[in-house]
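Novice: Model the structure of this input:
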Amino acid sequence: MFEVVIGLEVHTQLNTKTKIFCSCATSFGEAPNTNVCPTCLALPGALPVLNEEAVKKAISFGKAVNAKINKKSVFNRKNYFYPDLPKAYQISQFDIPIVEGGELFISVEGQNKRIGITRAHLEEDAGKNIHESEFSKVDLNRAGTPLLEIVSEPELRSSDEAVAYLKKLHSIIRFLDISDANMQEGSFRCDANVSIRPKGDNKLYTRVEIKNLNSFRFIQKAIDYEVKRQSEAWEDGTYEKEVVQETRLFDTTNLVTRSMRGKEEAAEYRYFPDPDLLPVLLEDEMLQAPIAELPDEKKQRFIKDFGVKESDAEILISSLEMSRFFESLVAKNLSPKLCVTWLNTELMGLLKADLSIENSPVSSAKLGDLIGRIEDGTVSNKAAKEVLAFVFENEGVEIDEAIEKLGLKQVSDDGAIEKIIDEILSKNADKVAEYKSGKDKLFGFFVGQAMKEGKGAFNPAKVNEILKAKLG
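Specialist: Got it, this is the predicted structure:
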């Protein structure tokens, strides 16, 4: 039996308005090679100038994971051929990163586990190569975008643990608002270092790096395939030949990893301090700046302040947008219990295919209006589901307009309800007598008859209130 050893390197693009060493925009989707300048293009005489916002965002992350923030850090040149970085080296941090150490806690199958973080350092992103038939093109818009590379300790023991770690990390980064962490656009991508060893053996064997994974699903499948490949090579005696230190890519069509190139050692990068950049010296006020509320803290606050069940709180903090949606609902002084039910169950039940809470056709303002109409008795819970489904399919329609259109407004007029109840009690004098003699269960019969006569439009609370008074 083998034990799996996984270490992850996550590259997340920081959401600064400009690049890390120049004033070019970092906006996504622009025409190729338009967000560039002499610094991006490595023209002679162009010098880098460090973006202070990128430093602040790196500090926020370090504080969030209980890391040591180095008051002094250094930028280095990492040398090897980059076809998509005109300098042919990358400005990165090596021996003195801005963030050192740290920890992150995950839960897999009810088991909690601490995962150590080795470091998080700042660097510049590369451009993008585009291969078309026999030609290759390069778009340098992305070159120089600030990256935070977060390196875990090799303490993950399964693809499930790796995905749990990445989801937790993704959540922290989003709640800190230091990156949009959009995996489809490459703002949050991962390199997985995978090796195996016999159970009980503490030695680290040959690791293989799987490069540029950008979906949780593919990350899991890539790791599982690589573990299977290495295990089979060990068992059939070809491990030393088949498993070499290399970089592999994941083929998302055939769900296999393929060799890309040999993996370099740190010495081969010929790191040395960048002579164009002074060491970064942090001031105390930068280290003392508060950070945003983190997912675990928000979860505990929801449980304590709003009486939310832990399982529901987990759903509410599943994304920054989800938690903001809930917070905007309870800010209207609505019942937290109703807010949880109508957000977690009813609205989320309608969000399918390519819809999420971020692009929901029903905004928090509309859902808040609907919950308010339930609370004031304008609509019943059952009718509210119809209203929600209607406004979900007809985005421009407001809640009150939908209630009127569907004819679902509850009757709360005492006189109208009382008239029907008097007729029911008169027709069922025998049952009234039985109720008064002790057959309490007949109360449900009278409620049912009243609701039936009212064609479901009567406010149940009013029906109960008037019946209790009449049957005294």
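
Novice: drop to CA atoms for contacts and neighbour counts, all remaining ones
Specialist: Will do.

Novice: Would you tell me what the next helix or strand after the longest strand seen in the chain is?
Specialist: Across the chain, the longest stretch assigned as strand under DSSP state E is strand 111-124. Next along the chain after strand 111-124, taking DSSP states H and E as the criterion, comes strand 128-132.

Novice: how about that next one: buried residues?
Specialist: residue 128 (16 or more other CA atoms under 10 Å).

Novice: Which elements pack onto it?
Specialist: strand 135-139 (3 or more CA pairs under 8 Å, 6 or more residues apart in numbering; DSSP states H and E).

Novice: Please enumerate residues in contact with the longest strand of the chain?
Specialist: 20, 54-55, 58, 62, 90-94, 97-107, 143-153, 155-156, 165 (CA atoms under 8 Å, 6 or more residues apart in numbering).

Novice: Alongside the first, I'd like the structure of this one:
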Amino acid sequence: ISQYDEPIAHDGYLDIVLDDGTPCRVEIERAHMEEDTAKLTHLGGAGGRIRGATASLVDANRAGIPLIEIVTKPIEGAGARAPEVARAYVTALRELVKALGVSDVRMDQGSMRVDSNLSLRPIGTTEFGTRTESKNINSLKSVEQAVRFEMQRQAACLVNGVEIVQETRHYQETDGTTAKGRPKETMADYRYFNDPDLPPVLAPAEWVEEIRATLPEMPWIRRARIQEEWGLKDEEMRDLVNAGALELIIATVEAGAGATESRSWWVAYLAQKANEAGTDLEGLAITPAQVARVIALIGEGKLTNKLARQAVDGVLAGEGDIDEVVAARGLEVVRDDGAIEKAVEDALAANPDIVEKYRAGNKKVTGAIVGQVMKTTRGKADPAQVNKIIAEKLG
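Specialist: Okay, here's the model as predicted:
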């Protein structure tokens, strides 16, 4: 069941910004409500895709669940930047829907999917070329890749005199290509007809204004405020947004951590872990509250940065919450002055040349002593405490 001639919303737009700061307006044709259909699970194909599958299972459990389909007007003139525009639009739309609390927009779990329609129009002509539709794209990276591949494929067809067929195509995450699906229907092929049991959806102006008054701060307004509060440059803010880190950093700050420390963890160590796992930051098995707890333990002197990374590794591995991992792995910083003093004395005794250089005026050589003490204590000693004891021992 789908809205046809009276969609819930129409003739809108969404302003987006590309990676280099170029503004772009995407016109929206309509947003209409539908009922979801059954889900097909393909067996034997790569990544659960239909290509190469030997059988398909029909799961009707989600049939009838409401969804919204948002259809843009043709985005003309994007040229070589069309893949970038597509990704930026989906990113902005996803951010907006999440901010409104409409959905968790987890593309990997099917909460939001993208169908990209693309056609090429030779320079100097006015009519659109034959379009194809790449179906069920489920990541921001895949949106960009699918559009780029179809541009290249269609261009090769036009150059070589091969007819482009209007059809649906299946995006292949394994290699970033699209594969032929089925011929694409025209509007008449859908054979729309009215359902006599469905009354019109009426939205009184008063109700619309009541809802408008309860809307949260829009993402772009919030972003501008955050950027000013944190003192970030435009390119720094764009990097955080493009990395999918901004909302996670904000949530970490709201959990009690400092903005600088939160940024450092998400865009450095955790981004590295996400890359190693082949996922995005949101796909990591750690929450902003847990990251804030790590930062708090560092601030309290209970963890060093090295130990904190080990604690985070434990959480990512499913070993429990931060405090549970710290306790189970015995990661908390050693505060026993006697044990640290003994480790310092042993290190100094084993390195008389360093002691001699220090007393000759080279204060930087103590780094080797600190390193040996940290090795002896398995990284659990407080470096500041170690340096203090070394200074005391060396006068």
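
Novice: circling back: with the second structure overlaid, report how far the longest strand of the first structure is off on average.
Specialist: Aligned to the second structure and superposed, strand 111-124 of the first structure gives a mean residue distance of 2.6 Å (mean CA distance after the TM-score superposition for the first structure).

Novice: buried residues in that strand?
Specialist: Quick answer for strand 111-124 of the first structure (16+ other CA under 10 Å): 115-124.

Novice: Serialize these to TSV and add fields for distance to residue 471 of the first structure.
Specialist: Shown next, in TSV, are those (distance: CA to CA, whole Å):
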residue	distance to residue 471 of the first structure
115	65
116	68
117	69
118	73
119	73
120	72
121	75
122	75
123	77
124	78
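
Novice: what two of the residues you listed are the furthest from one another?
Specialist: Using CA to CA, those span at most 26.0 Å, a distance reached by 115 and 124.

Novice: Checking the residue nearest to residue 87 of the second structure when sequence neighbours are not counted next. Helix, strand or coil?
Specialist: Leaving aside its sequence neighbours, residue 87 of the second structure sits nearest to residue 144 (CA to CA, 6 or more residues apart in numbering; 5.4 Å). The local conformation at residue 144 of the second structure, judged by DSSP: H, G, I helix; E, B strand; the rest coil, is helix.

Novice: Roughly how far does residue 144 of the second structure sit from residue 393 of the second structure?
Specialist: Distance of residue 144 of the second structure to residue 393 of the second structure, computed by CA to CA, to the nearest Å: 61 Å.

Novice: Would you mind telling me which of those two has more residues around it?
Specialist: Shown here are residue 144 of the second structure and residue 393; by other CA atoms under 10 Å, residue 144 has more neighbours (22 against 13).

Novice: List the residues that contact that one.
Specialist: By CA under 8 Å, 6+ apart, the neighbours of residue 144 of the second structure are 83-84, 86-87.

Novice: likewise residue 104 of the first structure?
Specialist: 65, 114-117, 165, 168-169.

Novice: Tell me the residue in the second structure aligned with it.
Specialist: Counting by TM-score structural alignment, residue 104 of the first structure corresponds to residue 15 in the second structure.

Novice: Let me know the helix or strand that its match is in.
Specialist: Here residue 15 of the second structure is assigned to strand 9-17, by DSSP H and E.

Novice: Tell me how far that strand lies from the chain's centre.
Specialist: Taking the mean of its C-alpha atoms, strand 9-17 of the second structure sits 22 Å from the chain's own mean (CA atoms, centre = their mean, to the nearest Å).

Novice: Which positions within stretch 182-197 of the first structure qualify as buried?
Specialist: 182-183, 186-197.

Novice: ok, the counterpart of residue 326 of the first structure in the second structure - contacts?
Specialist: By TM-score structural alignment, residue 326 of the first structure lines up with residue 249 in the second structure. Contact analysis of residue 249 of the second structure by CA under 8 Å, 6+ apart lists 259, 262-263, 266, 288.

Novice: What segments of the stretch 251-395 of the second structure are helices?
Specialist: Remark: helices assigned in the stretch 251-395 of the second structure by DSSP state H, counting those that start in this stretch are 259-264, 270-277, 288-299, 305-316, 322-329, 337-350, 352-359, 366-376, 383-393.

Novice: Tabulate the ones you listed (TSV), appending distance to residue 190 of the second structure.
Specialist: Converted to TSV, the helices of the stretch 251-395 of the second structure look like this (distance: least, CA to CA, whole Å):
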stretch	distance to residue 190 of the second structure
helix 259-264	49
helix 270-277	42
helix 288-299	46
helix 305-316	47
helix 322-329	54
helix 337-350	77
helix 352-359	83
helix 366-376	70
helix 383-393	70
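
Novice: Between the ones you listed, which one is closest to residue 228 of the second structure.
Specialist: It's helix 259-264; of those, that one is closest to residue 228 of the second structure (CA to CA) at 12.4 Å.

Novice: can you name the residues of the first structure that the closest one overlays?
Specialist: With TM-score structural alignment as the criterion, helix 259-264 of the second structure aligns to 336-341.

Novice: Pull out the buried positions in that stretch.
Specialist: Buried-residue list, stretch 336-341 of the first structure, by 16+ other CA under 10 Å: 336, 338-340.

Novice: and which of the residues you listed is nearest residue 417 of the first structure?
Specialist: Using CA to CA, those come closest to residue 417 of the first structure at residue 338, 26.3 Å.

Novice: mind checking how far the closest residue to residue 425 of the first structure other than its chain neighbours is from residue 416 of the first structure?
Specialist: Once flanking residues are discounted, residue 425 of the first structure sits nearest to residue 432: 6.7 Å by CA to CA, 6+ apart. Distance, residue 432 of the first structure to residue 416 of the first structure, using CA to CA: 21 Å.

Novice: Same question for residue 68 of the first structure.
Specialist: Residue 68 of the first structure is 70 Å from residue 416 of the first structure, by CA to CA.

Novice: The strand holding residue 15 of the second structure versus strand 23-35: what angle between them?
Specialist: Here strand 9-17 of the second structure runs at an angle of 140 degrees relative to strand 23-35 (axes from the mean of the first three to the mean of the last three CA atoms, to 10 degrees).

Novice: okay, now the closest residue to residue 126 of the first structure other than its chain neighbours: neighbour count?
Specialist: Spatial nearest neighbour of residue 126 of the first structure, excluding adjacent residues (CA to CA, 6+ apart): residue 143 at 4.3 Å. Around residue 143 of the first structure sit 26 other residues, with neighbours defined as other CA under 10 Å.
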